Structure formats: structure tokens, C-alpha cells
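Predicted coordinates and the sequence they were generated for:
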Amino acid sequence: MMKDSSKIFSGYKALGFVSNHVPLVLRYINRRKENLAITVIGKSFNTYSCGKLALLSTSSPHPEEIKCITADAYLVFTGCKNIIYSWQRGTELKHVYHGHEKDVHLLMPFGPHLLSVDEDSVLKVWEIKSETLFLELYFNNNTFQITTILHPNTYLNKILLGSEQGSMQLWNIRTCKLIYTFTGWNTPITALEQAPAIDVVGVGLGSGDIIIHNLKYDEVVMKFNQEWGPVTALSFRTDGQPIMASASSLGHIALWDLEQQQLQSQLRGAHQEAVTGMKYFPDEPLLITSSSDNSLKVWIFDLPDGSGRVLRHREGHRAPPTKIQFYGLLAENILSASHDSTLRSFSTIGDNLNKSLGQASFDRKLAKKKGVLHDQRKMPPILDFSAETFREKDWDNIVACHRNLAMVTTWSYGRCTMGQHKLLHKRFKGQKGVVALCVNMSSCGNFVFIGYNTGHVDKFNVQSGIHRESYGKVKAHDASVRGISTDGLNQIVITGGGDRFLKFWKFKGGDLLEEVSLEFGVCELKLHRESAMLAVACDDFTVLVVDIETRRIVRTFHEHFSRITSLAFSSDARWLIVASMDSSIKTWDLPSGTLIDCFLTPTVCTSLTLSQTGEYLATTLADNLGIYLWSNVTLYSHISLWPLPVDYEPQLLDLPSVLIEHNRTQQSSTSDDLHEGLEEDEFVEFKSPEQISKDLVTLSLLPQSRWQNLLNLDIIKERNKPKDPPKAPKAAPFFLPVIQGLEPKLTNLSKDETIKSKTFSWKARPLSPFGLIIQECMKNGNYVSVFLELKRMSPSAIDIEMRSLSPENGGSVELMIGFLRALEEEMKSNKDFELIQSYFGLFLKLHGSIVSSNSDMCKILCELSCEQEKAWQRLQLKLNQTLCLATYIKNAVL
């Protein structure tokens, strides 16, 4: 991806991805005391907390689609084409293993080793830490094509391999010997699972048979058969109940009682497509399943008959979306219609706020009774819809038209269900070939306008579903109506058709006010109600901007080279964003009429919408299940937008991942701190203060009493001064020498000693030990011992030593400069941050006048200020990142 592929938009995150055809992985983390589920979503994988199915992390994108995944207590392993990756904490790439010539399709951790099998049935054993190859085994696909792999419990250094031919082999990977070959059942082995009993495994076959097999005696203990096709997954309960679950390619799950050797219950329609992964929680009556229908479900078995019910689930669209629209003014929800005939709401805040409005059905009550999977009255996909929030609590506030249908359906966002009305004019009853192509709701939420391929335009009341009026004498247009818009005051209705006319109608009464002739037919309309600007996409790939007040074309944009697929205005109507079939998304500046931004997407953008806040651009792509959010960079930083040159070549913009995109170079430490301890049950490497101080600042950990009150020592001494003045001790006779102190003592003089004169000789006061340390450090250039000495002193001693640095107290200017140099060196090390500030403040308080009059010390002060500003900016950046992250997590309600 080029750095400047888009000036305005940057990848934020993707919505709607849960799982695909790769089986899930379940792992238990001792530190969290919780199970984590890992699902693959194309080029990345998600990690969910099974407690609430909250999304914890998303890996970085792989070069290609992930083919297989597994995990142990420390790492997650993924196979992408012929390369294997290992990930720590779900986001940090730890190891890469090269060596396979074909795509890897099976992975299994085996203690300190990793087993991998490619499509040529080449089995390799890797040393995980050293990334070296330990063992390599070759199998012939014609005689033994490996399809499954398992390590039986208590079988030291042994693995069990299942084949496409139906036979099994038990190998000792330490001695590289084949121990035993099981004849098998002449049908592909699709699943292998360890049973709670030793020496017993469950074998799922492509014929639908399930074999409980004893490896020690090579005997079939029991046999079952599911009538739904191949067994896609097996799992055994370990909470004391003798239950085995088997999954099928039709989305059903069977529960088998191993004691009675019979079918206990069924979960029909557990998923709408094949169940690809299934695991019982250790020692719990919970089962987690994943499917290629983009869903993840947790089942609990607490019903009297032993059957299960859905406890928690996460799901998205099963088919690519057809149209999206931001719902509301706060950019918190996105309405999305899909080819699977469902209407969903995706939250930009957190996945737990997503909700489904249901699947479109001709008979909603019958569909609810028989289930979505068995709904034979399912309606075609929604191609266009319109929603208003004004009457959300009163009646249905969403209307939608369907593929090849004249009937228009209503939906309720507040009740999350399909509405009670199906709007169809009586003239179309019994007619074939009539299709509703476009719909639009009035801003008041009371009326809906429907355009048909016959050229008719009808207005219905949303609350009652009653037809109110039609536009035109017979019909509004001579060709199909392809776009409808209404102004914000319910005064004008604008329609555009394939007959090359743009018509303006009176809202009430349906009188034609004016018509504008165009060179080509209308493809799509988009009205910005606040500014009265109407964008018109035409069949010749041009986009017109029409002022609906004056009914004049004010802007024309020709630089599109394929059919227009979607239009969107910015909230202030300064930008018009256009998506076309050539996979480009262009941003036009309306005041200047110039192209200011353009980028390419991997596939065609089928629909786009811009939030009312201008914060997000949401897009959907062809053959893609997700909704991609792009953040508007101009809201957060100053960017100069200039017209793009004529020869500008747009660049491909990488799609955002499921979690928020981070700047890897600046925020890698923040990302590691976020996920540290979330997933891994491993020893966290210790970081010393020296290591931490490279990116942050460290504190001294000294008690606050040692440094916090240095600036207030004079106040403290004044406050602690005794109320009565101290009494002078009784004086000794004048002829006796006395040693002064708290308790005066007489001096014992020898015969040879004489009493010296009491006259004091004014000689230079010697330097204190602290001053001598500063002098020594100035000679060798290492000031570490200065701060070591200060840390040992009490606050009063520090105050005395600071005062003694000045020339009038026995010090010198050189000593003061040396102390400032010591402060500078310690500040560069990013350690003892609070001590430096305290000592620096005391120094300036005591010697501010001397420092200000000395040019050398003023220069050092400037250097100190720069170092302090660098340290604070670095710390402020980390604090801002942490606050933003905490705010996001709080809003997401994980």
C-alpha cells in the first residue's frame, strides 16, 4: 500500500466478520481462568472470551487466506499456503516455519514440537523454539492421504493418522516407526476425537457413520449413524455425562448417549450452513460451535430432556451486503441489507451491540413457527431501503424493496423485527414483471415513496399502509423510475428515470412543478436535505449536482470510467463521494468542482455511506461479507487538500482489520500491553528500569517525605519552632574550658596543654563531602554518585548541602555548574523523574539570583528545559494513547 494512497480516509476497522470454514480452536488459559475461542476470518483470526463472547484481539493480516489453525498453552499456529506462523498473545508474530512445498492443511502442537501436514501428505515435525525440522515423513496420496491427525492420551510420542482411504496408522515420531495399521472402513475419515476413556477414540466418517474404536485391541466398541451426510466434527462431554456430539454438513448436531448407545437429542438447524468446528468446554455442560455461515454459538445443556439451547452467539451476514446506511445522527449503528435476505444493524462501538432485524418472509408467523432454515416463503434479497429515526417508537420506520418484487416491506428498528405491512398498489395485483426499484421515506417518517420499473410512483402511509396518491396523470415516467428523493420540509418530491428526465413534483397533490431534461438516463439519486443539493448519477458515468431550489445543474463531474454504484454527501455538503465499477472511490470538492482524493479497493465497492458526524466512511465490497469503516483523517489532523493532477494514478488501499488499526511503529508497545495477560499462560519477561526508561520515565520509589517537602522546609521549621525560647544552660566558671553541646562538658587538660585563645581565625571553610563528590564527578564526567549521595540524605541535610554550593556559603560557581550538569545527565537517563524536579526546584529557589546573572548557568538551564520538555512530551504521548484506549474499551462495553 502506498503511503499517500488516500489523503482523507484511513482504515479504522471492519465489522461483521465472525468465522469461516476453518474449524475453531478452544483453549483454556490458567491466568484468566477462562476458555478462549479462536476463529478464522480470512487472512486474520479473532480471539473471543467465551464468558461473553467478547472480542479480545485480532491478528495482523496474513499474505493469503488462512488454511488451518491450532494452538497450545503459549502460542497460536496458523497455516497460510506453504508457510506456518506462530503468534504470541494473538497479535505478535513469534516464529515462521518454511519447508513445505504444498499448502499446509493440518497442524497439531505436540509438546515442544509442532506437527504439520501438507496436501501431498508430507508430515513434518518442527522444533517450536528453534524453528528447525526434527522429522519428516512421506506418504503416498494414492494409498494413504492424510485427512486427520490426533495424539491419543497416554500414548507417549505417538500420533494417530486418519486417511482419505479410510485406514488409520499409529506412528512413534521419536523413533520414526510405524507401530500399527488399522484396516479402517473403506470410507474417508473426516474427524478424530479423543474419548474420555483411555485407548478409545471417536472416528467420524464421510458416510455419516460414527465409530467408537478401541486402539489397544483394534475393536469397534460401538457404532452410530447420522443421516445428514459426512461427519464434520466430534466432541465428548467431560463433566460426567456420557454424551458425544456429532456435527453434519447440513448444520445439524446430534447428541448420542454412550451408555444407552442411542440418540439422545438433536439440535436441528444449529447453523444455516455446515458446522465446521465443535468443542465441549472442559468439565462444563457447554458446547461451542462455528460454521461457514459466519456465526459462533455457545450452547448450554440445562433442559430437562438433556437437549441444548443457545446461550450466547455472534453472527454476521451469510452473503455479501447489498446496501448499507448509517442509522441515527451519532454514527453508532449501520443498517445493512444482504443477499441472504436479512436486515441487520452493526454497532461501530462494540460487537455486543449488534442485532438482527430478521429474515424477510412472505409469512412471518409461519417462519417463526418452523424456523428460518425451513422457511419456504422466504423473500428475495433487499436491494434498496430507506430509514428515518423520527417515528421509531411509534410505528415501522424502515421500508425496503426486494429483487424482482413489486411488493415493498416495512421493518421496525425499535422492535428488531419485520413490520406488519406489505405495500402494493391494487393496479399491480396479478401482474407479472412489475418490480419496485427504489424507495424513499419522508423526513417526518409518515410517508414512503416507491418507484417501479413501469414508470409509476406511489405514495403510501407507513403507519396504516394505505395508498395515498400517485404521481403523474397515468405514470410519472415513460421508463423505469431509478431514484426518488424528498426534501426536508415535505414540499418537493424529485424522481429520476431512464427516460432522461429529472422531475420535480409537489409533495401534496402530486402536481408536476418542473422537469429537467438530461442527455442520459438517471442511474441513482442522492439528496442532501440541509443544503438542497441533489447528486444525479447518469448512465454515461457522469455525476451531476443539481440545486433543487433553482432546478439548475451547478456541477458536472465527467472523470468516471465505469458505472456509478453509490453516492454519498458529507454532512456539510462540501464533499461528494462516488464509488464506481472500476473499484475506485473518488471524493469531489463541490465548491471548487475538483477531485481532491481517489483510492482503489481490492474489489468493487457496492455501497457506501458517510456518517452525519463526518467521522466515518462505511463501504461494502463485492463478494465480501464485511463492512469496512474508514476514519476521516481531516477531523484529527491538519491536512491540506489540493486538486489532484490530471495524470494522477490512484493506489490500492489496504482494507482495515476487525480491531482498530494501530500505527505499528509508534503504538506497538501499547498493543503489547493491551493483550499481555489476556491470552497466554506463560512467564512474562521482566523489564528493568533501564529497559523501561528507553520509552518512558521511571520514579525513584523513595518515600514522599524524602523529597516532596524540600521547597517548604523553611515553613515547616517555622511551624515546628517551640513556643518558649530554649533556656541557656548554667555557665561553668570562666577559668574552666567547656565543650559546647546539648550537655556541656568540661575539658580535661593535661599538664603540657595550654588554653588557646578564644579569638576565631577566619580561614576558608573546607568543602563538605557532598561538594568533594561533585568536584570528583566534574573531573571524570560521571555524575551517578551525586544522586546516590543525595538519596541517602535527609531533607534537612539536602537543604544544607544545597545552600553550601553558593560562593557566600563556602562553595563556588563551578560547584553550582557541576550540580546542574549532574541534573542534566540524570534527566537524560529518564530515571528518578520526581527527584530531579524536586532538587531542581530547590536549587532555583535558593540560588535563582546567582543563576540568572551567570551566562554559563543560563545556557545549562536552556539545555535542561529542552530535556525536560522531551521527557514530558514522550510521557504525554503514552498517556494520551492510554486514555484513548481506555475510552474505547469503556465505550465498547467488552
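Alright, I've got the coordinates. Residues are numbered from 1 along each chain as shown.

Could you use CA atoms for every contact and neighbour count after this?
OK.

Can you get me a residue count around residue 627?
25 (other CA atoms under 10 Å).

ok, it to residue 517 distance?
37 Å (CA to CA, to the nearest Å).

Quick check, residue 21 in contact with residue 295.
No: using CA atoms under 8 Å, residue 21 is not in contact with residue 295, being 10.4 Å away.

Comparing the two, which residue is more hemmed in?
More neighbours surround residue 295 than the other of residue 21 and residue 295, with 24 against 21 (other CA under 10 Å).

Please give me every residue in contact with that one.
The neighbourhood of residue 295, defined by CA atoms under 8 Å, 6 or more residues apart in numbering, consists of 18-19, 271, 313-316.

OK, contacts around the residue lying closest to it once chain neighbours are set aside?
Residue nearest to residue 295 in three dimensions, not counting chain neighbours: residue 315, with 4.0 Å by CA to CA, 6 or more residues apart in numbering. With contact set as CA under 8 Å, 6+ apart, residue 315 has these partners: 16-18, 294-296.

next one: residue 790
residue 798.

what helix or strand is it on?
Using DSSP states H and E, residue 790 sits in helix 784-792.

Could I get the buried residue list for whichever helix or strand comes after that helix?
Sequence order places helix 795-803 as the next helix or strand after helix 784-792, per DSSP H and E. In terms of neighbour count (16 or more other CA atoms under 10 Å), helix 795-803 has its buried residues at 795, 798-799, 801-803.

got those residues as CSV, with distance to residue 374 columns?
As requested, those are exported to CSV (distance: CA to CA, whole Å):
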residue, distance to residue 374
795, 81
798, 84
799, 85
801, 88
802, 87
803, 90
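
and the contacts of residue 295 as TSV, adding distance to residue 177 and secondary structure?
As requested, those are exported to TSV (distance: CA to CA, whole Å; DSSP: H, G, I helix; E, B strand; the rest coil):
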residue	distance to residue 177	secondary structure
18	41	coil
19	38	coil
271	42	coil
313	45	strand
314	45	strand
315	45	strand
316	47	coil
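
Put this next to the previous one:
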Amino acid sequence: MVQAEGKLLEGGLEEGELVALGQRTSLYAPFRVLGLVTCEGSGRMLGGTSSPKPCFYELGIAPFVVVPLGRCLQLYDGRTLRLLSLSNALPSRITAVAHLGRERLVVATQHSLHITEQLRSRVSIETAPGGCIVGLYAFGNGVFVAVDAGERCARTYNRDNELVSEVFFGEDITPNGLIVHPPTMLDVVCIGSDQGRIALVDICHSRILQTLDFSKHGAVTALSESPALDIIGMGFHDGSVIIYDIGRGSILDQYNLRMHLPLGTSLTVNALCFRNDDANAFPHLFSFHSDGSLCIYDLEARRVLDTIPRLHRGPCRMAFFYPREPILLTIGDEDNRMNMFICDSPSGAPRLLKYRAGHRAPPTRIRFIGEDYRQLISAGCSDQQLRVTSTVVSHHHRELSQVTTRLRRARKRARQMQHERAIEASDEFALDEDDPDTASLLPPVTEFAVSEARQNDPDLANLVTCHLGRSEAYTWRYAENHRYRHVLRFRGDASTDLDQGTATCVSISTCGHFAAVGLSVGHVDLFNLQSGLHRWRIRDAHHPGGVAGVAFDGSGGLLASLGSHDGRLGIYRHQSREKVADIVVHSPGLQLIWSPVSDLLAVSCADDFSIKVFEAASGRCVRWLRGHTARITDICFSCQADGRQILSTSLDGTLRTWDLVAGRCVDVLRMAAAPTSCAMSPRGDFIVTTHVGHIGICMWHCKAYYRGPSEQGNMVALSSRAGNGLDVEALWRRHAVQLPDLAMSWDPVVSAVADATASPENNPRCVSLTVEPIDDAHCGVVFSSQPESYWLLLPYLDEIKEQNKATRESDSVTGTQKPPPPLVAELHDGYREAADASVSPGIEDRRPLPDSIASSFVDALQRADFATAAKRLDALTPAAADVEIRLLPPEALADALSFFTWRLQSERDFELAQAQLRVFLNEHAELIMKEPALQHGASKCLRALDSSWLRCEDTLSKVLFLCQYLRDSV
């Protein structure tokens, strides 16, 4: 590796150029990330760093919530919880945010402050290099306070963004960003610390008025203002909650939850909020703890009113009541969830009104679904969720309910009976479907299969899942967002089938009626999705060991199964269970996929980390793709249009693109985090990936969809550079491409300009990584972009003229004939004026051009500029092109023959060149036969015509043979 780096640096490339070079070589560009609502990952994934507090503000009566995520800001509607806007990415991670007024925000990063308007940065303020801003508080008139934990100080800025005061704390106070402002104390803020002390700071006179010492309770973890004047709530690390009167300097009340929460519960208070809609009727205080539990305090009775466990999966970043409304909004820190509650019960307990959520653990499998293929279905192994994610609209994200329709109706009836008879519901229907900790949740999803064939049929499931430790497979209807009633379970003889094993893989047939399930004991079962009944079982299909993968072919007539230990690939007929082929893979298998447009099967191997491609008809291995250095996590074929590429992800941190025709890797995308799954959209415009430690779904643009293939960098073109000391594999392994950000976008036009700027012509030290255009002699026949009527009408203009001449003669008998309109609108102005002159009926329409008028087409022919001549001729209408060709002067015929020879040899605009050549020969064939000088050019044109037709005929024969083969195989 060190030698490879030395070769790269010896080639004259600097470190920055190498990074840009490694990113330009990829076929994919990072676009955006999906599924992030309130967090980027759990606290353990992000190294335990605390997340910045969101910001709430109102414009008139419309509430808005700003949630900082990484380097971006997300703006949500406070009523519908829909994502309204997304900010541009800031230079570094956001540490705090506050509302200045109207649509202006102040955003803090580690070493700078940014004033934003409508989420667009307007002003940037640099801070101390050694500091770290952890908290912000804005007074509403443009004045704000920034708390710096690194410098242990609080700075005040005026409305002109100028520093006006600075207060430094001692060694006994390390501010942690918690700030509140008592309304009755002007220019005074209360700042919490990690040592359990709260400082009252006068920002106008730059002094500390008082320090409240609560160090025996640990760090201050939550501060909140109450509707009563000079009253604040304090939360501490040990779970204590203190109600303090700042004006009098006394403790009004104190609570400790050790006796109210279950043993072993984390007591740290993360958020406090007072109910403010009716303080006299509901004097309640809500405290949220690090395990996600909620405690409600009755301040008038001085007691704990209620405790609700596991309201969030993990700590709560922020909780607040809407002004003068009984609506509570909570924002989770680790569960990627935002909940809205309404407190409309007599006891004041909240009930869930609406929520916005995403995966709370990294997803491990992802696939495309839907008619428009703008939706994704993803499964997380740790969070036990099955979610549908939209690539277009964020509020279409949803989780599939694990409660069937039958069970939901039964629970509804039980609630009605409980209400009517005032009795408790039976234990059978006592499960709360919104509670994630109930026994109704299925184990984590290990594999799933989805089909769009019968998605409009309400009697058929279109999604089947396998779960950890379960021998049965479960059916779903993803359009209806719930689990289907059928459970795919083999009901055999208990004496012979004591060990059912677990379901390891699943596949749905092309017709959508059948599902094949592979088991860990080596059996393969087939089920009917409409009735849920078991059809047949192949016993010991792979024994010893289990089934690693099952797949149906494109027609649904064949079923393939792969063994996880025996290294064999079996192909069976769907109806008769007859074994068609038994292929030896010579390696334990990990995954099996069957191309939807061909007869190829791809198998990922466990021992050598390679991919083997087999032909189902002959059973031979046609491609052996090697290059990964760690376990392959997922493989998939490219878009349904061609299926000529395979995408593979591996724990070595790379996503590789393999070309089946060339039989080698054409692109390597080294990522910052190891990918666990990948999928390409059927249109081929983008791919999606999931990664270790990331709960978001990353989208990557396919550059080949927006540009020509000649502009893509790949390993085929780079292999020619190996002799110059440029190790491409080492380049990709060394420089990882960063994962997409929330606000990251990719413009094909801008990227094309950037790539052109970095080309060798503009930078002599940069190595060109673009693929040269494919030689026309090695490609098929290329047709023109003209409409079909254009080249079909061109050879038959004589017949149309004869019909029009008969019509004009019949019209001339009845009355005076008007001057005919000009035949060609694109001819020279002199000819247009001559055509507009009055013409007697007896004069023939075909007239030679005046000698003073020269056609630009003829000029291009005489200069031997055939490309310009072709553009000029193709730009004309059929009638104009007919006149240009027929009125060629005799001295230009030799150049015209050379022009048509060149055009036929270029293998472009095949049908248009044939039509134009036919018009040329019909008009000038007699003169060519009489002139010996023209016969030599005509013979060369004939040879070019024969060669072009042979290539076209060969291409058509191959296509017809392939169509016949596919029809016979079906």
C-alpha cells in the first residue's frame, strides 16, 4: 500500500488532487439521505456526543419546529409535522440554534456563528479558535447570548451582530448550554453547568449576580421556565426535580423518582416543561428521563400524578407545550421519532395525536417497490421494523403495522364491550399495538421478498418476510400498511418433522401467486399466497446445511435454490418439482439472485468473497467476478432495461459495479462506512445503500443516466494507465467518498463543468479518467433522431407532386389560379423571391436555381466538410432536402458520392442516409452512368452500402434469435 502511494505521488499528483481524482472516478455521485427525522444515529454510534436542542417559534398563529441534524437544519410544520424546508450544509456540525425573530435564526457551530434567514446563511461570525459554543438564547429583538464551554464564558451580541459584552466563569463552572431567562429580571439569564451549579448572569454589566449550588444532585441536565413569574424548574443527573423561586431565592418543592420508577431505571432528567394552557386547572409539570419515561407532577397537591414508561426509546432531546394549548411535542434523541400528544383527559395524561418517525436502528436490507418505483421498503434487524420510505415526499414514510386486520377488529370489539359493560377486557385483547415492547412484535426481519404483480388484488399478499428464529414466514400488504392474515407454515407430521428449523430466505414468483421459503435444515417449501396453503416440499434439497437463497426465473416456471454449506445450486420446475439441473458452485453460498431479463443466476460466495454467474440452461459458470476482500453483504442486478451489470456491497467498505459483458469490475466506490445493502432503481437513475452505524438511507445519482457513457470514469479506461505507475485500486482504497448529507445535491450540468475544469487540457498535472468514445466500427447501427414520417416521406415526394399537379390543373379550369406558395422555406432569399412571383399555369414548377444563388449544402460538399453538410441536410424539411439533392450541379456529383460514402461508413443515421441516397440515385443515375469519372466514386459508395447493410442485417439476426429463444423458453 505504501508503494502504491509512492507511485501516485511520484506521478506528480498532490494530496488534494488525489482526493478529487478518487471521487471523479466513480460512476455515482452522492445525492441525499432519507429517513432522518430527529437524529443521525444512536448516541453510541455518534460517540456519545450530546445532540443540540431543537428550536420552536411562531409566526402569527402558525407554529414551526427547527431540528438541527449534523450540518443541516430541518424545518417542520408544528401542526402537521411535515417537513417544509431544508437548509444548506454549514461548514461544520451544528451545536446550538435559537430564534431571533420572524424567519431569522442564529446557528452555532463549533467555532462560528451563522445568522440565517429562511434557512439560508446570511452572516457569518467567527469566534475564538479554542472555544466550543454549546448554547444560544435569543431575546427576540436581535440580541442573543452565546455560551462557550471551551472558553468558559458567555458572550452577548447586539442586533448588528457585534460583540457587546463577555462574562467569564471560574474553574468551578463549566457551562453546558442550558439557558433560561426569567421575564421579570431584565438582562439576566440563568446558565446551567456540569458541576451542578446555576449562574445568574447580568449580560448588560458583564457580571455574575449569584451562583446557586446544587452540586449534590450532580450535573444540571434540564431547565425550564414556568407560567408563574420568577419560577423555574431544574432537572439533575440523579433524577431530582426542583422548583425554585429566583425572586425569593428559595426552593418551593423538590421531587425524587427513585420510589416511583422501576428498579434499574435511569433517572437522569433530560427535559422539563410546564403546562401553560390553564395553570389553575392543570398545574402540572412534565419531566422526561434518559430511558424515555415520563413523570407528571401535580404542583398544587405536591405529588407524582402519573408515570408513563418508555414514551421514547432513549432520552428526549426536547419537550415543550404549545403556547396556550394542551398540545405537547416531544423530540427523541436516539429513536429518530417526533411525537405530538394532546392532554384532553380529565386527569391531564397525554395521548398520542400524531408522530413522525424513521428507523431507530440501522436498516440491513432495502428494495424498491411500487408502480412508479419511487418507494423503498427497508428492514431493520435491531428495531424490528419494516418501513416504507418515499424518495420524493418525506411525509409518505410509514411503518407497516404488525397487527392484522382481524386482530385489529377484535380489539375494537373488545373496547366497545368494555365501554358498554364497564368491565376489563380479556387478556387476549389487552395488547396495545402502539407499544413497541409488547409481545405482539415479531422478531427482527432477516430477509424479505416483494412483488408488484398483484398489488391491486386485495386477496393476495405482495410481501413475505422471514424472521429471526421463526420457521414460518409472514405475509403483508404494503399498500395497506399492515400484516396480512396468512402465516406461511408447514403443517406436516409432528413425528417426522420435529425440527422445522428457521426460515432463512424467501422469493415470490413472477406471477405473484406463489412464495418459496428456504429453511435452515435444507428444505424448500412452496406456498400459495392467496390461500396461504402449503403446496409442496423438497426435502433435504441441501443437506447437510441450510438454504442460503431461493429465486424464481423471469417466467416463473423454474425455481433455483442455493445451499449454504454443500456448495450446490439446484434448479427445479415449479409445477412438477422435477430437478432440471444440479450445479456445483465449489463454495458455500451467501445469496442467490436471478436476472429478471436473462437466464443468468448470480451467487455470492463465502470463502473467496467472489461472485459467480451461471447460465441456467447449460449449468456452466460464465463469469467469475473477484475483487472483494471481505464478506459480501448484498448483490443485485442493474435496472430492468438491460440487466447487464451487477452491484455488490461488502464489509470491506466498497460498492463494486461489475459488467457482465466485459466480465470485470468497471467501478469501485469506497465509502466511509461499510455498506450492508444496495438496490438500483428500475429506471437506472439512482441507487440506494444502507450502512453500518447509519440509520439513514443514502441515495446516489447514477451519472450515466444524465450524461453520455463517454464521460464516465471506470477501471476499463484506467487499466491503460497502469503502465504509467497509476495504481487505480490503491487510489480507491485510499480515498473514501463521504456518504450523502441531508442537503447534499448533485447537478449533472455543474458536475460536467467541474469535470471539464479538472481535465488535462486545463490542468497539465491532472490525469484524465474519462473513457474515450467507443469506435463506431465496433458498435451497432445507429439510427437518426428524426421522426419516422421524415425518412418515409422523402423517397415518395414525386408521387405526391403528381397528385398535387392533377389537383392544380383541375383548379385552373374553374378560375384564375393564385400563385403557388414557395416549395421550400429554407432556401436562399433570392430563390424565395423568384418563387413568390406570379407564374402562369403552363410553366413547369421545377426550375433551376439562378447562377448567383449558391446552396450552403453544395459549398460544404465542395470543401469536403461532410459533417457540416450532413447537419445542413438533416435540418431541412423533406421537401427542402429533396430540392437540395435534385438541384445539385454536375460538378458537385463527385463530392456528393464521397459524402454518401462517408455517411454510410460512419454507421450513423442509417435510415436517413438510405432515404437520401435513394433520392440522389433516382435523379442523377443516368449522368453517373455516362461519366467514367463518377463511376469510381459510385463503386466505393456501393461497397459502403453493402457493408452497412450487412452490419444491420447481422444485428437484426441476433435480436430475432434472442427473441425466438426467449419465446421458446417461456
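All right, it came through fine. Here the structure is a predicted model, which means the values were calculated and not measured.

which residue lines up with the residue nearest to residue 295 of the first structure in the second structure?
Counting by TM-score structural alignment, residue 315 of the first structure lines up with residue 357 in the second structure.

how near is that match to residue 245 of the second structure?
Counting by CA to CA, the gap from residue 357 of the second structure to residue 245 of the second structure is 38 Å.

What range does the strand or helix carrying residue 875 of the first structure cover in the second structure?
If you go by DSSP H and E, residue 875 of the first structure is part of helix 855-892. With TM-score structural alignment applied, helix 855-892 of the first structure matches no range in the second structure.

Stretch 823-831 of the first structure too?
Counting by TM-score structural alignment, stretch 823-831 of the first structure sits on no residues of the second structure.

Just say helix, strand or coil for the most far-flung residue of the second structure relative to its centre.
Most distant residue from the mean C-alpha position of the second structure: residue 813, 71.3 Å away (CA atoms, centre = their mean). Here residue 813 of the second structure is helix, with the state taken from DSSP: H, G, I helix; E, B strand; the rest coil.

show me the contacts for it.
Counting by CA under 8 Å, 6+ apart, there are no residues that residue 813 of the second structure touches.

Please tell me how far it sits from residue 807 of the second structure.
Look at residue 813 of the second structure and residue 807 of the second structure: by CA to CA, they are 11 Å apart.

Over to residue 692 of the second structure?
77 Å.

More neighbours: these two, which one.
Each of residue 692 of the second structure and residue 807 has its neighbours counted (other CA under 10 Å); residue 692 has more, 18 against 11.

Could you find the counterpart of that one in the first structure?
Match for residue 692 of the second structure (TM-score structural alignment): residue 622.

how about its match, what does it touch?
320, 603-606.

before we move on, what about residue 299 of the first structure?
286-288, 308-312.

Just tell me what it corresponds to in the second structure.
In the second structure, the residue paired with residue 299 of the first structure according to TM-score structural alignment is residue 341.

Repeat that for residue 637 of the first structure.
Match for residue 637 of the first structure (TM-score structural alignment): residue 707.

you'd agree its match is up against residue 751?
No: the pair residue 707 of the second structure and residue 751 does not pass the contact test of CA under 8 Å, sitting 10.2 Å apart.

ok, how many other residues are close to the residue lying closest to the match of residue 637 of the first structure once chain neighbours are set aside?
Leaving aside its sequence neighbours, residue 707 of the second structure sits nearest to residue 748 (CA to CA, 6+ apart; 7.4 Å). As a burial measure, residue 748 of the second structure scores 17 neighbours (other CA under 10 Å).

now residue 879 of the first structure
Residue 879 of the first structure: 12 neighbours (other CA under 10 Å).

all strands of the stretch 451-600 of the first structure, in order?
All strands of the stretch 451-600 of the first structure, identified by DSSP state E, counting those that start in this stretch, fall at 457-461, 467-470, 481-486, 492-497, 501-506, 512-517, 522-528, 533-538, 543-547, 552-557, 564-569, 575-580, 584-589, 594-600.

Which stretch among those strands approaches residue 860 of the first structure most closely?
strand 594-600 (48.4 Å; CA to CA).

and the angle from the closest one to strand 584-589?
On the basis of axes from the mean of the first three to the mean of the last three CA atoms, to 10 degrees, strand 594-600 of the first structure is oriented at 160 degrees to strand 584-589.

ok so, going back, okay, the helix holding residue 790 of the first structure sits on what stretch of the second structure?
Against the second structure, helix 784-792 of the first structure falls on no residues (TM-score structural alignment).

Next, the angle helix 795-803 makes with that helix.
140 degrees.

in helix 784-792 of the first structure, what's buried?
Buried residues in helix 784-792 of the first structure, defined by neighbour count with 16+ other CA under 10 Å: 786-787, 790-791.

again, but for stretch 27-39 of the first structure
So, applying 16+ other CA under 10 Å, buried residues of stretch 27-39 of the first structure: 27-29, 35-39.

Please apply the same query to stretch 64-82 of the second structure.
64-76, 78, 81-82.

that older thread, return the members of the contacts of residue 622 of the first structure classed as buried.
320, 604-606.

still on that earlier bit, wait, the residue nearest to residue 707 of the second structure sits on residue 705?
No: judged on CA under 8 Å, residue 748 of the second structure makes no contact with residue 705 at a distance of 9.6 Å.

Nearest to residue 508 of the first structure among the contacts of residue 622 of the first structure?
The nearest one, if we look at those relative to residue 508 of the first structure and count by CA to CA, is residue 606, at 33.9 Å.

now that closest one: how far from residue 622 of the first structure?
6 Å.

list the contacts for residue 17 of the first structure?
Counted by CA under 8 Å, 6+ apart, residue 17 of the first structure has contacts 41, 294, 315-316, 625-626, 658.

let's see 6 Å
Contact analysis of residue 17 of the first structure by CA atoms under 6 Å, 6 or more residues apart in numbering lists residue 626.

sorry, back to before: just the ones of the contacts of residue 622 of the first structure in strands?
Taking DSSP state E as the definition of strands, the contacts of residue 622 of the first structure contribute 605-606.

picking up where we left off before, need the buried residues of stretch 27-39 of the first structure in a markdown table with distance to residue 689 of the first structure and secondary structure, can you?
Output for these, formatted as a markdown table (distance: CA to CA, whole Å; three-state DSSP):
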| residue | distance to residue 689 of the first structure | secondary structure |
| --- | --- | --- |
| 27 | 34 | strand |
| 28 | 33 | strand |
| 29 | 29 | strand |
| 35 | 34 | strand |
| 36 | 33 | strand |
| 37 | 36 | strand |
| 38 | 35 | strand |
| 39 | 38 | strand |
